[in-house]
Every structure is written in structure tokens, then in C-alpha cells.
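K.L.:
Have a look at this prediction, sequence included:
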Amino acid sequence: MLREPFFIVITIAVLVVLGILLFGIGTFAKGGDFNRRNANRIMRWRIYAQAFAVLIIVIFAWGRSQGWI
């Protein structure tokens, strides 16, 4: 499974989502001017990355069920 390109892309996508989430939580906890200016933008990027990760996971699962992955 580690040699499948889709699995590697899924892993990277999930780690990107985790990184964005942790960065957003960190800025929220710290507060300040940076958080006020960028909190919504950071969480918006998390939602985009999460949607991409879910889409890739669904494509991977569907491809596996069809036998072409």
C-alpha cells in the first residue's frame, strides 16, 4: 500500500490539513492582531485542503472497489 501513488497523496493531503489546523489553533490560542486579521483565512484554507483530502480518499476507495487501483 505504501507504493501506491494515491496512498502517498492521501497521506500528504491529510498531513497538510493537520498542519493548517494546528497552525490555526495555535494562532487562535495566542490571540493578538495576527489572529484577528487571518483567523478566517487560515480556517478557509483548512476547509479547502480538507475537501481535497476527502475527494482523494473517495476516489481512492471507489477506484479500489472498481478494481482499477
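P.N.:
Nice, thanks for sending it over. Residues are numbered from 1 along each chain as shown.

K.L.:
For the rest of this, base every contact and every neighbour count on C-alpha atoms.
P.N.:
Will do.

K.L.:
Where is the longest helix in the chain?
P.N.:
When the chain is parsed with DSSP state H, its longest helix is helix 32-66.

K.L.:
Use this one as the comparison:
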Amino acid sequence: MINDPLFIVVSVACIAVLVILLIGIGGFAKGGDFNRKHANRIMRYRIGAQFVAVILILAFVFFRRMGGA
């Protein structure tokens, strides 16, 4: 499974979601000017990254069930 390129892409997408989420949580916890300026934008990025990650996960499952990849 680790040699499957789609699995690697899915893993990178999930890690990207985690990083964006941690940046958002860190900014929220710190508060202040950064949070006021960037909180909504960071969470919109997270939602977009999650959408891409879920689509990639579904594609991975689909291709695995079809016997491909």
C-alpha cells in the first residue's frame, strides 16, 4: 500500500488538513491581531483541503474495490 501513489497523495492531503487545522487552533488560542485578521480565511482553507482529502479518500477506496491501482 505504501508504494501506491494515490495512497501517498491521500496521506499528504490529510497531513495538509491537520497542519491547517493546527495553525487555526493555534491562532485561536493565541488570539489577538492574527486571529482577527486570519481566522476565517484559515478555516476556509481547512474546509477546502478537507473537501479535497475526502474526494481523494473516496477515489482511493473506489479504485481499491475495483481491483485497480
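P.N.:
Perfect, I can see it now. This one's a predicted model, so the numbers in the text were calculated from it and none came from an experiment.

K.L.:
Next, the TM-score between them, please.
P.N.:
TM-score of the superposed chains, computed with TM-score structural alignment, normalised by the length of the first structure, equals 0.96; 69 aligned residues with a Cα RMSD of 0.6 Å.

K.L.:
rewinding a little: which strands and helices sit next to the longest helix of the first structure?
P.N.:
helix 5-30 (3 or more Cα pairs under 8 Å, 6 or more residues apart in numbering; DSSP states H and E).

K.L.:
Helix 32-66 and the helix it packs on, what's the angle between them?
P.N.:
Per axes from the mean of the first three to the mean of the last three Cα atoms, to 10 degrees, the angle that helix 5-30 of the first structure makes with helix 32-66 is 160 degrees.

K.L.:
Quick check: buried residues in helix 5-30 of the first structure?
P.N.:
Neighbour counts over helix 5-30 of the first structure (16 or more other Cα atoms under 10 Å) mark 6, 10, 13-14, 16-17, 20-21, 23-25, 27 as buried.

K.L.:
show me the contacts for the closest residue to Ala53 of the second structure other than its chain neighbours.
P.N.:
Excluding its sequence neighbours, the residue lying closest to Ala53 of the second structure (Cα to Cα, 6 or more residues apart in numbering) is Ala13, at 5.3 Å. By Cα atoms under 8 Å, 6 or more residues apart in numbering, the contact list for Ala13 of the second structure reads 49-50, 52-53.

K.L.:
between those, which is nearest Gly68 of the second structure?
P.N.:
Within those, proximity to Gly68 of the second structure (Cα to Cα) peaks at Ala53, which comes in at 19.7 Å.
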